[in-house]
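Trainee: Any chance you can model this:
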Amino acid sequence: MKTYRSRFMTTLIFLVTGVLLTLGIVLGQLFKDFYLDSERDRLKEDAQLAALYLEGGELDEIREYVGQIDDGSSFDILLLNSRMEVIAGTPFRVGSIDYKIDPSMVPEEGTFGEADEDELIQYTKPIELATGGTVYLTFIRYVSDLEGVYNRIWLTIALALFFSFFIILFVLQHLTNQFIRPIDEATIVLRELADGNYRARVYELRNDEETGSLAGSINVLARNLESISLGESVQRARLESLIEYMGAGLLLVDERGIVTLVNRSYREMFQYDDLSIGQFYHGILPSPEVETLIEDVYLTEEVHRRQLSIRTGFNQKTYMVSAAPIFSDTGMLRGTTLLFNDITELKRLEKMRKDFVANVSHELKTPLTSIRGFSETLLDGAKEVPELRDQFLDIIQKEATRMQMLVEDLLELSRLERDDFQMELVSVDLNQLVDEVCLLLSQKASKKSIQLEAKHEGTVVLQADLNRMKQVIMNLVANAINYSPEGSRVEIAVEAKADSYKLRVKDNGIGIAEKEVSRIFERFYRVDKARSRNSGGTGLGLAIVKHIIDLHHATIDVESEEGKGTTFTITFPRV
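Mentor: Just a heads-up that it's a prediction; the model follows:
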């Protein structure tokens, strides 16, 4: 692409060349005419001097004079009679031409005559003879004799114009560099800016105020554009990052129904790839209900929200889907944006909350009903019967104790679930703690003739909350006693592995059905509700155990077979 500078220089060169050629032709013609005029004046002066010298002379003298003219002169002389016949002339010309003037064309005295066909100029002067009569003295100059002069004139003009051309070209080049080159550079930089290269700059050190101001203005524009572009790039990157990594799935559909954008969360939710971009939405969305939602937006141009249950792979999940119209500045519908929020966990927590409230209400209602019923019976007169009074008071005490245990477990669970809960970590000898728990529960085990057996395989000392860990072991061993038949055995084993410590509580009790194993750590969940209630349990023991184990960054596993017993294994990481 030609620059403005090159186009300007080309135009100027053609213009200067044309002007110089025209000037050369005009000057050449002017010099030629000037030289011819000079020759005419010279011819006239020579003729007048000769006529003045020969005026009143004899014809023979005049002929002799004409014949004696040196052939080195620059002009020829002819002597004509009254009939315009040549009667004398310069020796070298008379015999070489056939010169005759039409008498009717004899010029008046003092005028020029020209014969273009012979390429000559002439001047005729009448001379009066002494004997009377008139002859005509004609001075002739041949144009061909002037060709050398003309050539020198043309050569001089050509050389002058040639050198003038290069001088003018040099001056134009200098002026172009000073005035046009900055404009050319500015044009190049402006093209770079238009193409998005906002780092392009114009050289500002100019002597000329106008071009320097232009360069400065363009550089200010470039810096502003670069700043705006950088800010826009940062904002765009933030927006793209926000869209791509937002927790909700995002899908955009334009006014034609073509999918134009899906973010990372959407792809992960529904195992979609980018191949869906650019396709019509019908048939590629995770549910026909989503397609209906889009159609509702197109029909009403309003926001629609719907809770949908969508199967993804082998999982059934619940999503809150929001569909909103996208409008242009003129109010035209340009598409629809869909937002998918996975509320499966929220629904599960909501169900747990409802179940928890229901279970707490039920667990509190049962002892309260018993306490109220027996207290009313006592007030109605049963207190007068010692046997009934003692029996009812004993039941009221047991139910109150059970209710107190439930409240204490609820408070304990609430404390464990608090974000700011802090454990009191100390060095705990796990073997010693197991022996202590066995001693505390030995009386309870002896009532059912159950043998408590503690096994120690190596010294195990870990950093733990002593009271919480004691609570865990007592809860597991007490459950093993409660759900084991009389005369059976409960084994508590401590093992030291290369990378971990293990605590195992094994019983030979009723066991747990396979389908219920995954739920035993839920609040208020009981495998055998009747047995649990009779044993005085609140249904929160294993939930508390699970929380304490998690706080110690340990794991608890359950192995159980219905009718054969259950084994709880706690694994502590070895620090």
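Trainee: hey, let's count contacts and neighbours off CA atoms from now on
Mentor: Fine.
Trainee: Show the end-to-end separation of stretch 514-532, please.
Mentor: One end of stretch 514-532 to the other measures 19 Å (Cα to Cα, to the nearest Å).
Trainee: I meant to write stretch 256-264 there.
Mentor: Start-to-end, stretch 256-264 (Cα to Cα) is 23 Å.
Trainee: for the lengthiest strand in the chain, packing partners?
Mentor: Longest strand in the chain, counting residues (DSSP state E): strand 315-327. For strand 315-327, the packing partners by 3 or more Cα pairs under 8 Å, 6 or more residues apart in numbering; DSSP states H and E come out as helix 288-300, strand 304-312, strand 333-342, helix 344-379.
Trainee: so which of these is the most packed in?
Mentor: strand 333-342 (a mean of 20; mean count of other Cα atoms under 10 Å).
Trainee: ok and it relative to strand 315-327, angle-wise?
Mentor: 150 degrees (axes from the mean of the first three to the mean of the last three Cα atoms, to 10 degrees).
Trainee: Any idea how far the helix or strand where residue 260 lies is from the middle of the chain?
Mentor: Residue 260 belongs to strand 259-262 when elements are defined using DSSP states H and E. Its chain's C-alpha centre lies 18 Å from the corresponding centre of strand 259-262 when counted by Cα atoms, centre = their mean, to the nearest Å.
Trainee: got a list of contacts for that strand?
Mentor: Contacts to strand 259-262, defined as Cα atoms under 8 Å, 6 or more residues apart in numbering, come from residues 249-254, 274, 276-281.
Trainee: Any idea which of the helices and strands packed on strand 315-327 gets closest to residue 119?
Mentor: With Cα to Cα as the measure, strand 333-342 is the member of the helices and strands packed on strand 315-327 nearest residue 119 (90.7 Å).
Trainee: What is the closest one packed up against?
Mentor: So strand 333-342, by 3+ Cα pairs under 8 Å, 6+ apart, packs with strand 249-254, helix 288-300, strand 315-327.
Trainee: here's the other one to compare against:
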Amino acid sequence: MNPNKSIIFKLWLYMIILTVVTLLFSGLILSSVFEDFYFNIRQNEMINEGQQLITLILQGVEPLELLDISKFINAHAVVVDRQGLIKASSNILKFKGMAMDGKEFSEVLRGNIVIHKGLMPQFDAAMLTVALPIKTEGGVMGALILYSPMESIQNSIWQIRRLILLAAAGAVIMATALSFVLSKTVSRPLVEMKKVAEGMAKGDFEGRVSVSSQDEIGTLAKTINYLSDALKNNINALSQEKEQLKNVLLSMTDGVITFDADSRLIMANPQARDMLRVEMDDEGKEGFKVLYPLLDRVRETKKPLQEELKLDGRIISVRLAPLMDEGLNLWGMVAVLQDVTRARKLEHLRREFVGNVSHELRTPLSYLQGYTEALLDGMVEDPEEKKKYLNIILDETLRLRRMVNELLDLSQIESGHLHLKKEKISLKNLIERVVKKLTPLSQKKGIKISTEFEELPLVMADEDRIEQVMINLIDNAMRYDEGSGEIRIKARKSEGGVIVSVKDNGPGIPEDELPFIWERFYKVDKARTRKTGGTGLGLAIVKNIIEVHGGKVWAKNCAEGGTGFYFSLPEDTPE
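Mentor: All right, here's what the predicted structure looks like:
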């Protein structure tokens, strides 16, 4: 751990600095106080002793005798007259002239006690000097000056200072230990809070700060724990909402893309990437650039718009809407994509169906009207000719009936009103029977029908409806066969059922048309269909019948030419 970043070290250092500064300041003050205290005591002692000596001098005692006494008071004594000249001095003090400077002596002559601390040249040492005036009835006649060495006082003061320093050192050592313990105690919950906060930043909200104190640190710890719980609940709620939104976006059939205000991609669901052919690991700058002109328009107008784009033969409906904040500032845009290719194709098919049905109905009705009017008007007298007209009328009537029956069957199947009579049937026998029934028609067209069977299980199905499926598929194959071709029928066992295929020798179906051939009224070649007949309902009926039985239908072009139509049936379809 870096000491400069450790709160324990900082608290310990600050406490030590505070303790040292406090003790140093206190020591200086105490040292000064004790120094002043000792000097005051010594000054008072010297003043009292000097006054006693002056009293004795004024009572008539010889000054020299009194000065000899001064050696017992640990001071040097000097008696001076009003001119400052020395009249007597202690035995240990032998000098002549002025005993003190003129300014201080003038103060003594005014009757004041003068105290001086400092170096005395006469002694070549620091002295405490006390000068007391000798007063009589006539005024100040002189002065008694006492000199006491400061060395003894200073030694006492240094002893006190040494004791203060030793006490301060001990206090620093104790403060160091106590401050370290205190800093550890104070910082421990802070370190725990740091660990919990780091865990919260990483998404771990299980950590707790265990502090039982009721002070500010305890309150902060409780707040951290509350914050952890609140963040956990909020993040869980956001995660659930995000997961719900993700599931919604994934389950949608539409593509959803969001951009920021600068048209940078924020999010795109897989459906949108699939529509625009953008890989999941691709940033999509190239794939989404087709939307940039629309995004620019929305950014400029700040209004929703809807456009249709043609991409690789598909029609994509794009609905764009701006995303505004409370201040009506644009912060993003959302695009909803929908592949409407199938819808547009079906819409086109429905429009064509009106024309196709009109044509298919008008042609037989025209025949019926024309030949019937000819017979009623007696324009045909030859019996053979009448029979020919009647046969034409019958064929067209049957054609109309077949068309109506197909429409009714498809309507009944799609409305769910088709009642199946299921029983166990042999597809092999059913297919052979249908082929035998259609053989005369195929021979007339010069088409050969071949069959291939593997060992087939029995299936639960409505025999009449499956026969209708086979007739529609074979009839469809004969319509589009180029002539002198072959229709190949194959039935084989598959997992859980059977698969039947009907392959023709026709020109094939464009790949982009294959998904729509099972739709109602759909015809690949409109001109060719009018020539060959048919309403475009046969394959739609096939698809619905097979799906009602629980099977599937599909188609694909064959490598050798022509198209293969397939359907599957389960072995045992539930009722």
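Trainee: of the contacts of strand 259-262 of structure 1, buried ones?
Mentor: Neighbour counting over the contacts of strand 259-262 of structure 1 (16 or more other Cα atoms under 10 Å) leaves 249, 250, 251, 252, 253, 254, 276, 277, 280, 281 as the buried ones.
Trainee: And the fourth one, how close does it get to residue 323 of structure 1?
Mentor: What that stands for is residue 252 of structure 1. 10 Å.
Trainee: what is in contact with the two at once?
Mentor: In contact with both residue 252 of structure 1 and residue 323: 336, 337, 338, using Cα under 8 Å, 6+ apart.
Trainee: Just send these back as a markdown table, with distance to residue 173 of structure 1 too.
Mentor: Shown next, in a markdown table, are those (distance: Cα to Cα, whole Å):
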| residue | distance to residue 173 of structure 1 |
| --- | --- |
| 336 | 62 |
| 337 | 62 |
| 338 | 65 |
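Trainee: Check the gap between the spatially most central residue of structure 1 and residue 286 of structure 1 for me.
Mentor: The residue lying closest to the centre of structure 1 (Cα atoms, centre = their mean) is residue 233, at 5.6 Å. To residue 286 of structure 1, residue 233 of structure 1 is 33 Å away according to Cα to Cα.
Trainee: Grab the nearest non-local neighbour of residue 228 of structure 2.
Mentor: Of all residues not flanking residue 228 of structure 2 in the chain, residue 205 sits nearest, at 5.6 Å (Cα to Cα, 6 or more residues apart in numbering).
Trainee: One more: residue 498 of structure 1?
Mentor: Residue 498 of structure 1 sits nearest to residue 574 (Cα to Cα, 6+ apart), 7.9 Å away.
Trainee: isn't the one you found right up against residue 495?
Mentor: No - assessed by Cα atoms under 8 Å, residue 574 of structure 1 is found out of contact with residue 495, at 11.8 Å.
Trainee: what is in contact with those two at once?
Mentor: Taking Cα under 8 Å, 6+ apart as the contact rule, residue 574 of structure 1 and residue 495 both touch residue 501.
Trainee: And residue 353 of structure 2, what's its match in structure 1?
Mentor: Matched by TM-score structural alignment, residue 353 of structure 2 corresponds to residue 356 in structure 1.
Trainee: give me every residue that touches that match.
Mentor: Applying Cα under 8 Å, 6+ apart, the residues contacting residue 356 of structure 1 are 523, 524.
Trainee: Quickly note the distance from it to residue 409 of structure 1.
Mentor: Counting by Cα to Cα, the gap from residue 356 of structure 1 to residue 409 of structure 1 is 13 Å.
Trainee: and what of residue 42 of structure 1?
Mentor: 144 Å.
Trainee: swap in residue 210 of structure 1?
Mentor: Taken as Cα to Cα, the span from residue 210 of structure 1 to residue 409 of structure 1 is 87 Å.
Trainee: One more: residue 221 of structure 1?
Mentor: According to Cα to Cα, residue 221 of structure 1 stands 71 Å off from residue 409 of structure 1.
Trainee: what's the neighbour count on the nearest residue in space to residue 566 of structure 1 that is not next to it in sequence?
Mentor: In space, and not counting its chain neighbours, residue 566 of structure 1 is closest to residue 560: 4.2 Å by Cα to Cα, 6+ apart. Residue 560 of structure 1 is flanked by 20 other residues according to other Cα atoms under 10 Å.
Trainee: Spell out the secondary structure type for residue 560 of structure 1.
Mentor: At residue 560 of structure 1 the chain is in strand, as set by DSSP: H, G, I helix; E, B strand; the rest coil.
Trainee: right, and it touches residue 511 too?
Mentor: Yes - between residue 560 of structure 1 and residue 511 there is a contact under Cα under 8 Å: 5.6 Å.
Trainee: what is in contact with the two at once?
Mentor: What both residue 560 of structure 1 and residue 511 touch, as defined by Cα under 8 Å, 6+ apart, is the set residue 566.
Trainee: contacts for stretch 90-104 of structure 2?
Mentor: 64, 67-68, 70-71, 76-78, 80, 84-86, 114, 122, 145.
Trainee: Inside strands: which ones of those?
Mentor: Short answer: the contacts of stretch 90-104 of structure 2 in strands (DSSP E) are 76, 77, 78, 80, 86, 114, 145.
Trainee: which non-adjacent residue is nearest the fifth one?
Mentor: The shortest distance from residue 86 of structure 2 to any residue other than its chain neighbours is 4.3 Å, reached at residue 80 (Cα to Cα, 6+ apart).
Trainee: Noted, bye for now.
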